[in-house]
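[1] Got a sequence here, can you model it:
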Amino acid sequence: MGDEQLGLAGATSIGLGGMIGGGVFSVLGVVATVAGSAAWAAFTAASLISMCAAYSYVKLNRLADARGGSVSMIEEFVGSATLAGMVGWTLLFGYVGAVAMYAFAFGGFAERLAGMQSVLGLPFRPVASVVAVAGFVALNAVGARATGTSEEVLVGLKIAILLVIGGWGLYYGHTVNRLAFGLSKLTDLGFVTAVAISFVSFQGWQLVMYDQDSIRDPESIVPKAVYVSIVGAIVVDSMIAVLVTSLVSTQAIAAHPEIAVARAVRPFLGHLGFVAVAVAALFSTGSAINGTLFSAANFAKGMLSDGLLPDRLGDASAGGAPVRTVLALGAVAAAFTVYGSLDGITSFGSLAFMVVFGAMSYLAFTRRDADEVDINAAVPALGVLGTATFFPILLWHLYTAQRSVFYSVAGISVAVVAVELLYFERDELEDGLPGIGEHV
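    Here you go, the predicted model:
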């Protein structure tokens, strides 16, 4: 963002840009496959739990001595560098999963636009996804990023296009009597599972917390930007979810969940509409990759300055995003998007953000009696309850319905926790296993 000071519109675009790219163009197909016509309600329910976490972040941000995200807050309020570091690493892997999710959708739309199944003997979708990640890694490595004004314009165009298409599609669905809202599905286990899956699409507002130094009057603008971006995502996601589940069969969505939105416009806009949505999706998911990489790299830079990441992952004194950090994040995201499924990537991201959002809601609940800030205890309590409920439900769904995805997500999670413990408890391990410090 350079030295540009962001107002409410610019700050809101930071949070909303990623959430639109994640909800409409990345996660929607997976959620619709599970919840059917109740997908809109699943997004809404997930956003409300995310709103509780956002409330907790905003209140803790006012209590904290230094502005920042979950890591700085945990360090200040809990006083545990190990816990803060583990939460930070979990968030970083969640962001890597989000980048992989955006890249997966980018590759899916690119494949459809190109009309090719392979390139140079390799599957087209993974190649396009890796190229997208590599391109934005290169842009971030050289310090290129859209200005606040251009971000506002891009996000505004995305929302305008989706609102026009959504409104037109809903009108068409009404005229042919095909609109479905799935109210009878709200008590099904599949609906609850879909809420858990869609959680990853409502994490973009966190990026506002990391850009506070670039925001004019952050104490006033940050809370507004966070809440407005979540509400905006609810409206757009819900509208497009009704459109997709009303006009596209569940079987067709399940076959190609990454292009569900583009398929939904064909009945009333034809092939031209499909192409227009696909192009919009490329811009949307591309900007989401770029923004998330940039913010995750700067988030990691703060962890490097606090000694919560190995020095070899980046230079904390670098001006802008550390190059090695951007390369490392991009490499892991590229691996995820090549070897993972969209279901697996979205599930992993949702689980990671549920852990962090639940922890921050609990932290805010413990500060409910603070004199400096008025905290309504019911809000963070609902955040804790929601994340604690949906986390095991999502795991159970993966275990019973997608066993291979469950094992891959469980394996990655165990590996992440093991590496975290190895890094943060290395002093204790060195005492018990002399020589291990030479390799950590």
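
[2] can we go C-alpha only for contacts and neighbour counts from here?
    Noted.

[3] Now find how far off-centre the helix or strand that Val222 is a member of is within its chain.
    Using DSSP states H and E, Val222 sits in helix 218-247. Relative to the chain's own centre, helix 218-247 is displaced by 13 Å; criterion: CA atoms, centre = their mean, to the nearest Å.

[4] Please give the structure of this sequence too, so both can be compared:
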Amino acid sequence: MKQDHKAFGLWSAVFLGIGSMVGAGIFVLLGEAGAIAGNLVWVSFIFGGIIALLSGYSLAKLAAAYPSRGGIVEYLVQCYGEGVFSGSVSVLFYLSAMVAIAMVAKTFGTYTTMMIIGQDNKFWVDIFSVGILLTFMFINLAGASIIAKSENIIVIFKLSILILFTIIAFFYINPDLLSIKDAPPIKNIFSSIALTFFAYEGFRVITNTAEDMENPAKLMLKSMIIAILFVMTLYIAVTFAVFGNLPLPEIIKAKDYALAEAAKPAFGEMGFKIMAIAAL
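    Here you go, the predicted structure:
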């Protein structure tokens, strides 16, 4: 008897997790986190990554035990049954997901507006934000196979640009900008962990692939750990590249498109546009 082909293998799930995390994190939160933790944001990203690893471990175990596209909502039902409590918590979960999606959509709108219009314009930010939401809604409706294939392409493209930017930007780093003497108090680092952990928020999306994964008991935890560790390493490297190339006030000023702004010292205006494309 012919078995149904599963859309997600190890690397498809890893790419989905990486794409979800990077899209929701590094392009959005560098400026915000930098305003709190200064040039020690990289330390905050380490703590955020550790928390994500611990959470990811628990979710991966649940996903292996209860393979479902429902993800966290399914685990709530399995634990508490179908009732008011599980339903209420599920609604709160979906509301938090909506906030995360809105943030990512706004970032897309901001980067697109800066690249096409050349200046921040609320009307066009809203138009582009809604446009990307509709685009990915139709991709999701197309099914798991389309999601897996499109995510692989998007992630490879995005990571190629980010890694290239990071490597080249390291040659332009000004060590004085990373000096510990200019660092904020230690308590600020802990205050910024909520933001940097949010940059890993997309890791839970991996659990939604369990029903479409070849062997979730074997691959789920492995894909979760690989994705989070890779993103943690990437975030730390990018943070050094950005904060080593731009003074903190400039990063905060360009907080909605700090990565693109940080590409200017090494790549000029073309670097800004290329990084803006990667953010899309």
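
[5] coming back round to it: compared with structure 2, how much does the helix holding Val222 of structure 1 deviate?
    Its aligned residues in structure 2 lie a mean 0.9 Å from helix 218-247 of structure 1 after superposition (mean CA distance after the TM-score superposition for structure 1).

[6] and the helix or strand following that helix, which stretch of structure 2?
    Heading C-terminal from helix 218-247 of structure 1, the first helix or strand you meet, by DSSP H and E, is helix 250-255. Residues 248-253 of structure 2 are where helix 250-255 of structure 1 lands when matched by TM-score structural alignment.

[7] List the buried residues in the matching stretch.
    Residues 248, 251-252 are the ones in stretch 248-253 of structure 2 that count as buried (16 or more other CA atoms under 10 Å).

[8] any chance of those in CSV, with distance to Leu177 of structure 2 too?
    Formatted as CSV, these follow (distance: CA to CA, whole Å):
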residue, distance to Leu177 of structure 2
Leu248, 8
Ile251, 12
Ile252, 14
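
[9] ok so, going back, show me which positions of the helix holding Val222 of structure 1 end up buried.
    Neighbour-count burial for helix 218-247 of structure 1 flags 218, 221-234, 236-247 (criterion: 16+ other CA under 10 Å).

[10] Please pull up the equivalent of Val91 of structure 2 in structure 1.
    So, by TM-score structural alignment, Val91 of structure 2 is matched to Trp89.

[11] ranges for the strands of structure 1?
    Assignment of strands within structure 1 using DSSP state E yields the ranges 118-119, 122-123.

[12] of those strands, which approaches Leu422 of structure 1 most closely?
    Set against Leu422 of structure 1 and scored by CA to CA, the strands of structure 1 come closest in strand 122-123, at 36.7 Å.

[13] how about the helices in structure 2?
    Applying DSSP state H to structure 2 gives helices spanning 10-24, 26-37, 41-65, 72-80, 84-116, 122-141, 144-169, 186-198, 216-243, 248-253, 258-262, 264-279.

[14] which other residues reach the shortest one?
    Contacting residues not belonging to helix 258-262 of structure 2 are listed as 26-28, 30-31, 242, 245-246, 251-252, 254, 271-276 [CA atoms under 8 Å, 6 or more residues apart in numbering].

[15] And the helix holding Val222 of structure 1, what does it pack against?
    helix 8-22, helix 28-35, helix 39-63, helix 148-175, helix 206-210, helix 260-264 (3 or more CA pairs under 8 Å, 6 or more residues apart in numbering; DSSP states H and E).

[16] Now check structure 2 for the residue matching Ile74 of structure 1.
    Under the alignment (TM-score structural alignment), Ile74 of structure 1 pairs with Leu76 in structure 2.

[17] ugh, wrong one, Ser26 of structure 1
    Aligned by TM-score structural alignment, Ser26 of structure 1 pairs with Val28 of structure 2.

[18] Please apply the same query to Ile234 of structure 1.
    Per TM-score structural alignment, Ile234 of structure 1 is aligned with Met232.

[19] Would you mind measuring from that match to Ala266 of structure 2?
    23 Å (CA to CA, to the nearest Å).

[20] do the same with Gly38 of structure 2
    From Gly38 of structure 2 to Ala266 of structure 2 the distance is 21 Å (CA to CA).

[21] Equivalent analysis for Tyr75 of structure 2, please.
    Tyr75 of structure 2 sits 47 Å away from Ala266 of structure 2, taking CA to CA as the criterion.

[22] Next: Asn245 of structure 2.
    According to CA to CA, Asn245 of structure 2 stands 8 Å off from Ala266 of structure 2.

[23] what do the two both touch?
    In terms of CA under 8 Å, 6+ apart, Asn245 of structure 2 and Ala266 are both contacted by the residues 169, 172.

[24] In this structure Ala39 of structure 1 contacts Thr193, no?
    No. If you go by CA atoms under 8 Å, Ala39 of structure 1 and Thr193 don't touch, sitting 10.6 Å apart.

[25] Among the two, which residue is more densely surrounded?
    Using other CA atoms under 10 Å, the more surrounded residue of Ala39 of structure 1 and Thr193 is Ala39, with 32 against 23.

[26] Tell me who's in contact with the more buried one.
    Contacts of Ala39 of structure 1 (CA under 8 Å, 6+ apart): 28, 31-32, 191, 194, 238, 241-242, 245.

[27] Quick one: map it onto structure 2.
    Match for Ala39 of structure 1 (TM-score structural alignment): Val41.

[28] in stretch 163-173 of structure 1, what counts as buried?
    Going by neighbour count (16+ other CA under 10 Å), the buried part of stretch 163-173 of structure 1 is 163, 165-166, 168-170, 172-173.

[29] what does stretch 105-123 of structure 2 give?
    Buried positions in stretch 105-123 of structure 2, judged by neighbour count with 16+ other CA under 10 Å: 105-115, 120.

[30] Nearest to Asp4 of structure 2 among the residues you listed?
    When the buried residues of stretch 105-123 of structure 2 are compared for distance to Asp4 of structure 2 (CA to CA), Ala105 comes out closest, at 34.4 Å.
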